[in-house]
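Engineer: structure here, sequence nowhere to be found:
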């Protein structure tokens, strides 16, 4: 980011921190580097950039450097290890599946603060990301209609000042081959104009027979030079993915005994002749910012995205303890989503009554149309010990399912925020929002139509006290509002979901920003939950409650030694009320009570080993149980390691995940299906900068 823009940003926000000796340094660093390295200090997801130490809510940041060190291949890899997040509980099915604070939040994916679709049908690509931010708890104040557990905000890479080129090559287990390019160039004679291009191609088989993943991604972006007071960035992206779904294993013969013995963990329950899933996602948008002479700052964020997913999958219908065969159901699926999103706000810092008020007034909206065509296909049973596949078009005859529907979601919200610096140390954050939403559903099965309009107030209030330069305690209360696009057995659209959360926490930092840590307790309640019975019919009126503690730490102990760790404890994750008999009081699906993660990297900076680095990590989850299935998934601990050499212009490394090849289960789907965890993965990585 050019120095003139950094000074402009600083001139807007500095009055709020004029008497603080630490925080202006944080802001200046973020403005010039775009990234916080291994120890993130800021968040960019709450309508404006803020220091984490001064943010009265739980926000976890995964920086570009951390993504690279994890050797993450997808979004679930990248957010694995974030406190309060259970990543990929549904296995390697090719989708972005994750749970935040006990609530399934897979559809709550935002790009640069804008929701990308009603549902995450098409998987995300992380190649073009500067950082990933997980904002926890209900937060309609900042994001409009949101999931109660929290959201994942993908912050894209943008052009910066300076020319560079980077080439990444990777080869690894299961025949992994990957190449990536990141090139950035400034326009001669301009302090702001620049362009950037990110591209990536990967091809990998899976431990499961006949399963594979191929991906191509390209993203160009451009910064315009419109003067010192105006910034405009335009970014486009195209992501194509081809893959075969890994649909898990039968319960009997895996987690539960089968009279015929254990099944192979490499068993493919589908058909080799299956049509692979083809996912195409195209997106273009812009960020506009203008600073007026009187101190007001206007921002507009807009994007349009089209996503399409087509493919076939085979699901297990029934698994029994004394049978060598499973009954199956074939499915042919087609999803198409077109999304328009916009957010406008204007902000200014003013003095009122010896207090500084950081005021913001905004208006946002979204128009999203999602068209679903689902077909059932007749398919034969499969011997899971000696599989014989059809090797033919098993879905030539198919029947349209009743859940084939086109839904249009239209939303508009107006919001007002006031961050009040009551004293040099006490900050009060107030927010109020009103949303209007309409859902129109038309059945592709029988042409029935249904619609529902709704509106709601939501908001938040939080207080943070900077006790000293090391500790900031805070307390917050927030609510959310989420229109539901599902329909009941009669084709009627459900009522919107709502949620509320109480949170109390502490933020920690070191004076030189080499340490950032947090501790939070929360109580989250979700209302109007939609549930499915054994026949797949959906009902509403449910209520769920989760309570727990999360703590995170990132510290640079020495200039060449970094450690990060987190721990989550979720003793309460239960169904309070449900229309379906027998669900009440039981624990939510795939929610571990405890999770722990620890990672460290040490780089030698002198002597014969100068340039070499080593690293290690451990990630663990306790056992999982659920109201939906009659078995318990055992807990596990996985160990990772890395070693490499950094010569400055080039770097080579070897990374190993699950180095002891621990067999574990990622989650349960039903009383018939369990998903398997990842086997050992060893990658050789080469990076060249020029």
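Structural biologist: Done, it's in. Here the structure is a predicted model, which is why all the values come from computation and not from measurement.
Engineer: please make it C-alpha for all contacts and neighbour counts, starting now.
Structural biologist: Will do.
Engineer: tell me where the stretch 451-600 of the chain has strands.
Structural biologist: 471-482, 497-509, 515-532, 538-558, 561-577, 594-603 (DSSP state E, counting those that start in this stretch).
Engineer: Serialize the ones you listed to TSV and add fields for mean neighbour count and distance to residue 23.
Structural biologist: Written out in TSV, the entries for the strands of the stretch 451-600 of the chain read as follows (neighbours: other Cα atoms under 10 Å; distance: least, Cα to Cα, whole Å):
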stretch	mean neighbour count	distance to residue 23
strand 471-482	23	13
strand 497-509	23	11
strand 515-532	21	13
strand 538-558	20	18
strand 561-577	20	22
strand 594-603	20	27
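Engineer: secondary structure class for residue 67?
Structural biologist: Taking DSSP: H, G, I helix; E, B strand; the rest coil as the rule, one finds residue 67 in the helix state.
Engineer: quick revisit: nearest to residue 253, of the strands of the stretch 451-600 of the chain?
Structural biologist: strand 515-532 (25.9 Å; Cα to Cα).
Engineer: distance to residue 665 added to the strands of the stretch 451-600 of the chain, as JSON lines?
Structural biologist: Below are these laid out as JSON lines (distance: least, Cα to Cα, whole Å):
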{"stretch": "strand 471-482", "distance to residue 665": "31"}
{"stretch": "strand 497-509", "distance to residue 665": "30"}
{"stretch": "strand 515-532", "distance to residue 665": "23"}
{"stretch": "strand 538-558", "distance to residue 665": "23"}
{"stretch": "strand 561-577", "distance to residue 665": "19"}
{"stretch": "strand 594-603", "distance to residue 665": "15"}
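Engineer: second structure follows, compare the two:
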């Protein structure tokens, strides 16, 4: 089934290209009159001249040079230099913490100031400045995002919330979904160039998904400039890590470029008996036979000895317990039983060819697999009439995921009278196969205040043994139209998704087919001052495997968003400011069936509405000061439900109403402290509901982060290229509960305690 699907996709790709060839010849006569994308010459980043200023002067008619190709993404075409640092241009074109373009929202590398949708970009400079440990932690200073609701839980999923909804299982790597909707995977942030957060329904370009939006991870790519980096780091919880990143041209002509990124980590965590070990390697090669064609092969492999789910009760974490506070290092499992080995690999390519100034075609493909071999013990409820001993459940999980993903695109840039069009037509296909075995059994109870470990525990027999094959085919069309200062974005897509679930015990297959058409529209106006107000509408859909009590298949959940906002890209310094208000309605949400005799079944009567305000600023002033600021107000409510859990009209669990953050990084560029930098940040997270009826709330908390760094060449010229840095997360060691999923089942999560990491980096 996977092979036939891929052949169909390849056939469709050839058909798209066969259409593009005659269009390219016919369009040659229009090439001179059309307005292809332009690229402004890079600024001298030593002076306070911003990319925003260039964009503004371009709109006013300044001299520009014509781009060699439209370029679908920052990663689609190698950049002419290697990794950057504070105040310098990064390999993807961003300066400091400010990115001015993104492909995630449109797949056409559109300037953020011209995109009528809220998109946040975490640059490589920010990832390094904050020394992030995982993708979720990298999102902590982003508006609209609750990055670490599971606190210090170290599983193989990323668990952020975006605008009140979770995109878990919907991470994207270089524009292609990772492993399918039901799989999760932690991607090593050292291998990333940037992280792009597209907020709100995004099915028009990406197919099935939640209304939260997507998190697109962009890999480090080969560059045309030779460079190298090696980094040694270590810190709390006996963390030891070595990483390297090298690349450049492989031949004198520069037709072949390469990059090799790798990492080895040996580490414990704040929870006793748990590990955070990892091996990661990511090679990449680009072939550029001419200025119009590029072909990049990307691969990565990762093995992790990590993954645990430390569920804790509310009594003893944030609520009083007669026995005192539960230790933040308490391990709810047993080292004699628990284990978690996660292996993954991926290989694929990105192809782009520009036929003319009008026509460009692209094809992106990836095959990925993931193996999970895990045994965990979950703590449950307290034994009756006491707050000390909890029941426990043993859980065994063996998962194997295989996924093929293909995305074909034809981009047309042309004029019709005074309208400048950027049309994107595409067909994408994905096929993910999951072999899943799970089993649950009873485990010995545990005294949370005097735990006993290394007790005999019988591995549970597998009670679930399924093979699920998910296929999705999507055709999409998007037109970005410029008329004077107006920018309009229109899009439509049709998807067909098929899910076949084979019960390997009974040899019976349950099949489900869903089809959906989603739409998007947006309008934006560009002022000379750099101000751009906009409004937009977008939709999403997400298949829901399963049936109700009567055997009827669940309909896909749907999402609709209205958004209005304003963006400001100053003309006199490098920065980007955004403000947005939005309303998202998610329908067909499953809710418990309250009919007599239907206990344990669900019906689709649920609806959740999320309304909010987001403010965000990203500023890089010269090469000395970077500033990030964000504020989020979120009013999320369950508006339709059977109310069996008392959730009607209540906030969903784990979603803060208010959140704010501020980060600043300053580096001295003169005087006795030349080359020395200091950074600090503060993060506020408001209270969250701990149970469905909102009768219990997790208290708000404020955390502080800090860092110092020093470029050692200013101490001794012979140390050129060396940089020393020390980062502290939760500087004042606040003990806090990040959130709860349920107080009835004791599913609360401690946040990360103070963590200090030191690193020594050498670049050449």
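Structural biologist: Okay, I see it. As the structure is a computational prediction, the values presented were derived from the model and not from experiment.
Engineer: superposing both, give me the TM-score.
Structural biologist: Here the TM-score for the pair of chains, by TM-score structural alignment, normalised by the length of the first structure, is 0.93; 677 aligned residues with a Cα RMSD of 2.5 Å.
Engineer: picking up where we left off before, select, out of the strands of the stretch 451-600 of the first structure, the one closest to residue 93 of the first structure.
Structural biologist: Judged by Cα to Cα, the one of the strands of the stretch 451-600 of the first structure that comes nearest to residue 93 of the first structure is strand 515-532, at 20.6 Å.
Engineer: what does residue 329 of the second structure align to in the first structure?
Structural biologist: Alignment note (TM-score structural alignment): residue 329 of the second structure maps to residue 266 of the first structure.
Engineer: returning to that earlier point: quick one: which of the strands of the stretch 451-600 of the first structure is nearest residue 445 of the first structure?
Structural biologist: Set against residue 445 of the first structure and scored by Cα to Cα, the strands of the stretch 451-600 of the first structure come closest in strand 538-558, at 16.7 Å.
Engineer: so how much does the closest one differ from the second structure once superposed?
Structural biologist: Compared with the second structure after fitting, strand 538-558 of the first structure deviates on average by 1.6 Å (mean Cα distance after the TM-score superposition for the first structure).
Engineer: now do the contacts for the nearest residue to residue 630 of the first structure once chain neighbours are set aside.
Structural biologist: In space, and not counting its chain neighbours, residue 630 of the first structure is closest to residue 671: 6.4 Å by Cα to Cα, 6 or more residues apart in numbering. Counting by Cα atoms under 8 Å, 6 or more residues apart in numbering, residue 671 of the first structure touches 251, 628-631.
Engineer: surely the match of residue 329 of the second structure touches residue 208?
Structural biologist: Yes. Using Cα atoms under 8 Å, residue 266 of the first structure is in contact with residue 208, at 4.2 Å.
Engineer: which one of these two is surrounded by more residues?
Structural biologist: Each of residue 266 of the first structure and residue 208 has its neighbours counted (other Cα atoms under 10 Å); residue 208 has more, 20 against 16.
Engineer: before we move on, the earlier item: nearest to residue 81 of the first structure, out of the strands of the stretch 451-600 of the first structure?
Structural biologist: Of all these, it is strand 594-603 that lies closest to residue 81 of the first structure, at 5.7 Å by Cα to Cα.
Engineer: circling back to that earlier point, three-state assignment of the residue nearest to residue 630 of the first structure?
Structural biologist: Reduced to three states by three-state DSSP, residue 671 of the first structure is coil.
Engineer: how many other residues sit next to residue 353 of the first structure?
Structural biologist: Residues near residue 353 of the first structure, counting by other Cα under 10 Å, number 8.
Engineer: got a list of what it touches?
Structural biologist: Counted by Cα under 8 Å, 6+ apart, residue 353 of the first structure has zero contacts.
Engineer: that one pairs with which position in the second structure?
Structural biologist: By TM-score structural alignment, residue 353 of the first structure lines up with residue 417.
Engineer: can you pull up the most central residue in the first structure?
Structural biologist: Central residue of the first structure (Cα atoms, centre = their mean): residue 152, 3.7 Å from the mean position.
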